[in-house]
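Peer 1: Let me see the structure of the following:
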Amino acid sequence: MQGRSYYAPHGGLPPQTQLLTDRAVFTEAYAVIPKGVMGDIVTSFLPFWDRTRAWILSRPLSGFAETFSQYIMEVAPGGGSERPEPDADAQGVLFVVEGELTVTIDGASHVMAPGGFAYLPPASGWTATNAGAAPVRFHWIRKAYEFVEGIDVPDAFFSRDQDVAPTPMPDTEGRWATTRFVDPDDMRHDMHVTIVTFEPGGVIPFAETHVMEHGLYVLEGKAVYRLNQDWVEVEAGDYMWLRAFCPQACYAGGPGRFRYLLYKDVNRHAKLTYR
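Peer 2: Below is the predicted model of the structure:
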């Protein structure tokens, strides 16, 4: 596959002359947070993180995300955290889009560059620091792990987008493929974070309607996405949240590849009570 690129927000503030009209959409079935609204004034600071700010893209909320939260973290040189995760039940996935992040777990340090992926199990005591000379920006996806008697909790592991061959979807001639960091048959995992790639002209040729909730961050390119009854244009830097059972389809018209980081909840029974 050709060289990879990953969009990362840098903040700032639009000029007073900019029109207010944008592509931001919030509905009961889906939301679109375009890159243009990810400015300085919507960032958050987090306890025990030094020289760090975060764009919080989704969080469990009535009428919004139910199973996960997703942040884009920006850590300045010398920043980081010795106590990054406050919830002992929370597992995490990190995906670096710019700069270098050093993650230490079980006494071993791992330097993650753009394309770097980490799975961090609950109560794993990991730490994160930026030992480089430039800011590091990375996605942090958090989900409360659903423990099942007789099934072990997954081990921590590190990987890279560049090292995982995408799996083509059947009958697509490689125009639609998924980079899977976890074996889909591994029942220890109750969430998958993958990268979906469409070559120009690739499509999701039907309205997917399923129980999995989604978070999608566009890493590269542009496309039109069908969300519920609407077609929306999305491009690198945009974020989409899709509620469970929200119909979805996609057409990637080009001129380049369309790639996004995808979250979904998997491999567990549906709860029979809400909350």
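
Peer 1: from here on, contacts and neighbour counts on C-alpha atoms
Peer 2: Will do.

Peer 1: Determine how far the helix or strand residue 240 falls within lies from the middle of the whole chain.
Peer 2: In the assignment (DSSP states H and E), residue 240 maps to strand 239-242. Taking Cα atoms, centre = their mean, to the nearest Å, one finds strand 239-242 lying 10 Å from the centre of the chain it belongs to.

Peer 1: what do you get for stretch 106-117?
Peer 2: The chain centroid and the centroid of stretch 106-117 are separated by 17 Å under Cα atoms, centre = their mean.

Peer 1: Now it: buried residues?
Peer 2: Of the residues in stretch 106-117, those buried under the neighbour-count criterion (16 or more other Cα atoms under 10 Å) are 112-117.

Peer 1: compare with the first, here's sequence two:
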Amino acid sequence: MGYLNNNTGYISDLLASRSIIKRGNYALITPDGLVKNIIPGFENCDVTILSTPKLGATFVDYLVTLHQDGGNNIGFGGDGVETFVYVIDGAIKARAGEQSFTLTQGGYLYCPPDTAMTFINNHSQDSRLFLYKRRYIPANGHKAHIVSGNVNQLERIEYEGMSDVILQDLLPKDLGFDMNMHILSFTPGASHGYIETHVQEHGAYILSGQGVYNLDNEWIPVKQGDYIFMGAYSLQAGYGVGRGEAFSYIYSKDCNRDVEI
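Peer 2: Got it, this is the predicted structure:
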């Protein structure tokens, strides 16, 4: 195990961190202090585990750097666990059952719970991935299926009628799916229309820009490379700041299911 940013040895300042952990409520996890995890099946990879049930999430998020020929060839997910991979940068070759996919920056692949995913770095430079898994919740008469695409070909939707907030839906609005992945982008100065409160959880990786996020009524500065966990009923909203670059993040959302009691 080592640090993801490869900073080692003595520091020249006080020990400090922007990270905040409120288990079951919310978390801000910054790149500094993240560690590399050794996980069976991942070869020549730096794997960092982000949200897990230990934090209060019903899913697991990972940040994965694939070095040359790095990947997972034994299978990720399946046996009731759905998976999703998004290419932050680089290029990978992925498989879902008998289907193969070449995914470049912005490319993604969803595998339903009966299909394991494999992937390998597809070029000599490192590739970085945002990886997700969750135990699938079935619904009678409905079934999820393999989905692949690239955000550069997706519709850009004005979020709730706001032209400076753009939403992209990565998965179909279909009752076969118990979750979705979205990308939300704010031009500097744009914001949510209100502070949200809902039962859905989110795991969000910030792809670009800077923002200020309301997490349980605490306004917290965030930026590219940060990760946010938002638990059920955690108050949440954000707005973009900075100069020119959009504040953009990819995030998961559980959906399309009733609450069990």
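
Peer 1: got the contact list for the strand holding residue 240 of structure 1?
Peer 2: Strand 239-242 of structure 1 is contacted from outside by 29-35, 57-58, 65, 213-218, 227, using Cα atoms under 8 Å, 6 or more residues apart in numbering.

Peer 1: That one aligns to what range in structure 2?
Peer 2: The alignment of strand 239-242 of structure 1 onto structure 2 (TM-score structural alignment) covers residues 227-230.

Peer 1: The matching stretch vs structure 1, average offset?
Peer 2: Its aligned residues in structure 1 lie a mean 0.6 Å from stretch 227-230 of structure 2 after superposition (mean Cα distance after the TM-score superposition for structure 1).

Peer 1: Helices of structure 2, start to end?
Peer 2: Under the criterion DSSP state H, structure 2 contains no helices.

Peer 1: Give the aligned range of the lengthiest strand in it in structure 1.
Peer 2: Among all segments of structure 2 classified by DSSP state E, the strand with the greatest residue count is strand 59-76. Using TM-score structural alignment, the residues of structure 1 aligned to strand 59-76 of structure 2 are 68-85.

Peer 1: which parts of that stretch are buried?
Peer 2: 68-77, 79-81, 85.

Peer 1: Repeat that for stretch 243-256 of structure 2.
Peer 2: Of all the residues in stretch 243-256 of structure 2, those buried under the rule 16+ other Cα under 10 Å are 246-256.

Peer 1: again with stretch 216-229 of structure 1
Peer 2: Judged by neighbour count (16+ other Cα under 10 Å), stretch 216-229 of structure 1 contains these buried residues: 216-228.

Peer 1: again, but for stretch 161-174 of structure 1
Peer 2: Under the neighbour-count criterion of 16+ other Cα under 10 Å, stretch 161-174 of structure 1 has 161, 166, 168, 174 buried.

Peer 1: Now the third one: closest residue in space, sequence neighbours ignored.
Peer 2: Spatial nearest neighbour of residue 168 of structure 1, chain neighbours left out: residue 177 (4.0 Å); criterion: Cα to Cα, 6 or more residues apart in numbering.

Peer 1: from what I can see that neighbour touches residue 170, true?
Peer 2: No - the pair residue 177 of structure 1 and residue 170 does not pass the contact test of Cα atoms under 8 Å, sitting 9.0 Å apart.

Peer 1: okay, and the common contacts of the two?
Peer 2: With Cα under 8 Å, 6+ apart applied, the contact sets of residue 177 of structure 1 and residue 170 do not overlap.
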